[in-house]
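In: My questions concern the predicted model and sequence given below.
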Amino acid sequence: MGRLGELEPVPRRSTVEIVSDELRSAIMYGALEPGAQLGEAELAARLGISRGPLREAMQRLVQEGLLVSEPHRGLFVITLDQGDVEDVYLTRLAIERAACQLIMQRNRGEAVARLTEALEALIGAARERDRVKMSDADQAFHEVLVSSSGSPRLERMAATLLVETRMCLNALQETYPEPSELVEEHRRLVDAIGDGEEERLLQLIEEHMTDSIRRLRAS
């Protein structure tokens, strides 16, 4: 970054980056359902682009594990079986547990301020009883939690699970906790950080993840 107030070039996003984001979002929210086959001609027409950037974007998603290539058949959106889902949440637990430990060692006040704002967004979604908004706010809260650790590596690791986690949350809609219960779960996490109770915080984050696994098994 240059001196304060100095103008600098604005980063330009390539077509491939934009298309990659579009495809991730479509997978994340279920517009491209698990197991769906991706047809190049149809997608290129819908996105208004040539097949070259589309192919490159799809290959990025193959590398990220969101698409799978089947010989002589084409590209398909991944499906998550019970083992995959459990692995996603156990990996999240490892990341978020480490993030919680770092938060307790660093600036808890800043973390509480940021998480309180994220909690307010969750409260608003819960008040509307909008399941999609609740899922978005739930995920955003945990993104802030990891970000508040101050570890860019933990943040990058968590980002790789972003779409898979949202796919899991889509599956959780029918077994999602009551809005008030969901809010209280997250409020307890913020309170534990504010009170400086690390052992309680780690116990709460583990219970949060294992409960998600339990509900996904039930669904």
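Out: Cool, the structure landed.
In: When you work out contacts or count neighbours from here on, use the C-alpha atoms and nothing else.
Out: OK.
In: The helix ranked longest in the chain - contacts with which helices or strands?
Out: For the chain, the longest helix by residue count, based on DSSP state H, is helix 82-105. Packing contacts for helix 82-105, counted by 3 or more C-alpha pairs under 8 Å, 6 or more residues apart in numbering; DSSP states H and E, involve helix 131-147, helix 152-160, helix 162-171, helix 198-218.
In: residue contacts, the spatially most central residue of the chain?
Out: Among the residues of the chain, residue 162 comes closest to the average C-alpha position under C-alpha atoms, centre = their mean, at 2.9 Å. Contact partners of residue 162, counting by C-alpha atoms under 8 Å, 6 or more residues apart in numbering, are absent.
In: Could you do residue 213 as well?
Out: 85-86, 89.
In: That one and residue 84: what is the separation?
Out: 11 Å (C-alpha to C-alpha, to the nearest Å).
In: here comes the other one, which I'd like you to weigh against the first:
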Amino acid sequence: MESSLTPIPRDSTPSIIARRLRDAVAKGEFRPGQQLTEASLAASFGVSRGPLREAMQRLTQEGLLVSHRNRGLFVMELDEPTIRDIYLARAAVERTAVRQAVALGAGEEAEALIAVVEEMRAYEDRPSHPDVSALDMRFHEQLVALSRSPRLILMHGTLLTQVRLCLAWMQQTYDSVQYRVTEHADIARAIVAGDADLADRLLCAHMDDGLRRVLAAVGELSG
């Protein structure tokens, strides 16, 4: 697996460093609960500690990193209460976004969601490929964008870093990509058809299934 921790240009901003760190955590290069040290990260990225600290502070504000007094910074733990809370917040944002999208008559724009689903089909023989989870994320980002609500989009964006960590665990629970394709396609078609109630029921079922899968994957590891 190619590492995300390669040297970056000296004039890069802390936002680039933060993005690299997010990707590294999502790809499993850092495990939940693992401590991150400034010295080793600064050496890996080829940067000074100033911009690195700013980047790590951003990730702490996002909840991806947790600061323990006199101990340092650690990747957030994925225990059951945390996972359930992530999905609770995610469902609240996405369900509201779906209803708003239908109310705005965004059915034609929602056709773009079906295009994302079609990209998923290309991974029929590789259901655990990281690109499938990346497409899953893109689907839900576009779904929330249909609401045209800057605040919903901002709230969802804040959650996405933690959701990505959940998806990294969930992807190993699928033995076929078809299930994910069907779930997402049905949600997209309901939005295109302007059926808010059906879209909401399908989204809730999708979230419930995802929550069960993440809990099972994390529980298996800890067990």
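Out: Done, it's in. Model, not experiment: these values are computed from the prediction.
In: Let me have the contacts of residue 213 of the first structure in CSV, extended by neighbour count.
Out: Formatted as CSV, the contacts of residue 213 of the first structure follow (neighbours: other C-alpha atoms under 10 Å):
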residue, neighbour count
85, 20
86, 20
89, 22
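In: Could you tell me how many residues sit around residue 31 of the first structure?
Out: Other residues lying near residue 31 of the first structure total 12 when counted by other C-alpha atoms under 10 Å.
In: counterpart of it in the second structure?
Out: Taking TM-score structural alignment, residue 31 of the first structure has residue 29 as its aligned residue in the second structure.
In: and what of residue 59 of the first structure?
Out: Residue 59 of the first structure maps onto residue 57 in the second structure, by TM-score structural alignment.
In: Now that match: which helix or strand?
Out: Assigned by DSSP states H and E, residue 57 of the second structure falls within helix 49-62.
In: circling back: which one of the contacts of residue 213 of the first structure sits closest to residue 68 of the first structure?
Out: Nearest to residue 68 of the first structure among the contacts of residue 213 of the first structure is residue 85, at 16.9 Å by C-alpha to C-alpha.
In: list the contacts for residue 57 of the first structure?
Out: 16-17, 19-20.
In: List only those of those flagged as buried.
Out: 16, 19-20 (16 or more other C-alpha atoms under 10 Å).
In: mind giving me CSV with the residues you listed and columns for distance to residue 77 of the first structure?
Out: Formatted as CSV, these follow (distance: C-alpha to C-alpha, whole Å):
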residue, distance to residue 77 of the first structure
16, 18
19, 15
20, 13
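In: Would you format the residues you listed as JSON lines with secondary structure and distance to residue 180 of the first structure included?
Out: As requested, these are arranged in JSON lines below (DSSP: H, G, I helix; E, B strand; the rest coil; distance: C-alpha to C-alpha, whole Å):
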{"residue": "16", "secondary structure": "helix", "distance to residue 180 of the first structure": "41"}
{"residue": "19", "secondary structure": "helix", "distance to residue 180 of the first structure": "37"}
{"residue": "20", "secondary structure": "helix", "distance to residue 180 of the first structure": "36"}
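In: between those, which is nearest residue 93 of the first structure?
Out: Distance to residue 93 of the first structure across these (C-alpha to C-alpha) is lowest for residue 20, with 27.0 Å.
In: Would you mind finding the match for that closest one in the second structure?
Out: Mapped onto the second structure by TM-score structural alignment, residue 20 of the first structure lines up with residue 18.
In: That match against residue 61, yeah?
Out: No. Here residue 18 of the second structure lies out of contact with residue 61, judged by C-alpha atoms under 8 Å, at a distance of 11.5 Å.
In: tell me the SS of the residue sitting furthest away from the middle of the second structure?
Out: Outermost residue of the second structure with respect to the C-alpha centroid, by C-alpha atoms, centre = their mean, is residue 70; its distance is 29.8 Å. With DSSP: H, G, I helix; E, B strand; the rest coil as the basis, residue 70 of the second structure sits in coil.
In: again with residue 73 of the second structure
Out: strand.
In: And it, how far from residue 169 of the second structure?
Out: Per C-alpha to C-alpha, residue 73 of the second structure is found 22 Å from residue 169 of the second structure.
In: do the same with residue 145 of the second structure
Out: For residue 145 of the second structure, the distance to residue 169 of the second structure equals 25 Å [C-alpha to C-alpha].
In: Looking at the first structure, name the residue matched to residue 211 of the second structure.
Out: The alignment partner of residue 211 of the second structure in the first structure, by TM-score structural alignment, is residue 213.
In: so where is the helix or strand that contains residue 181 of the first structure in the second structure?
Out: Taking DSSP H and E as the definition, one finds residue 181 of the first structure inside helix 179-195. Mapped onto the second structure using TM-score structural alignment, helix 179-195 of the first structure covers residues 177-193.
In: ok, residues contacting that stretch?
Out: Contacts for stretch 177-193 of the second structure (C-alpha under 8 Å, 6+ apart): 98, 101-102, 106-111, 113-114, 117-118, 120-121, 123-127, 139, 196, 198-199, 202-203, 206.
In: Nothing else from me, thank you.
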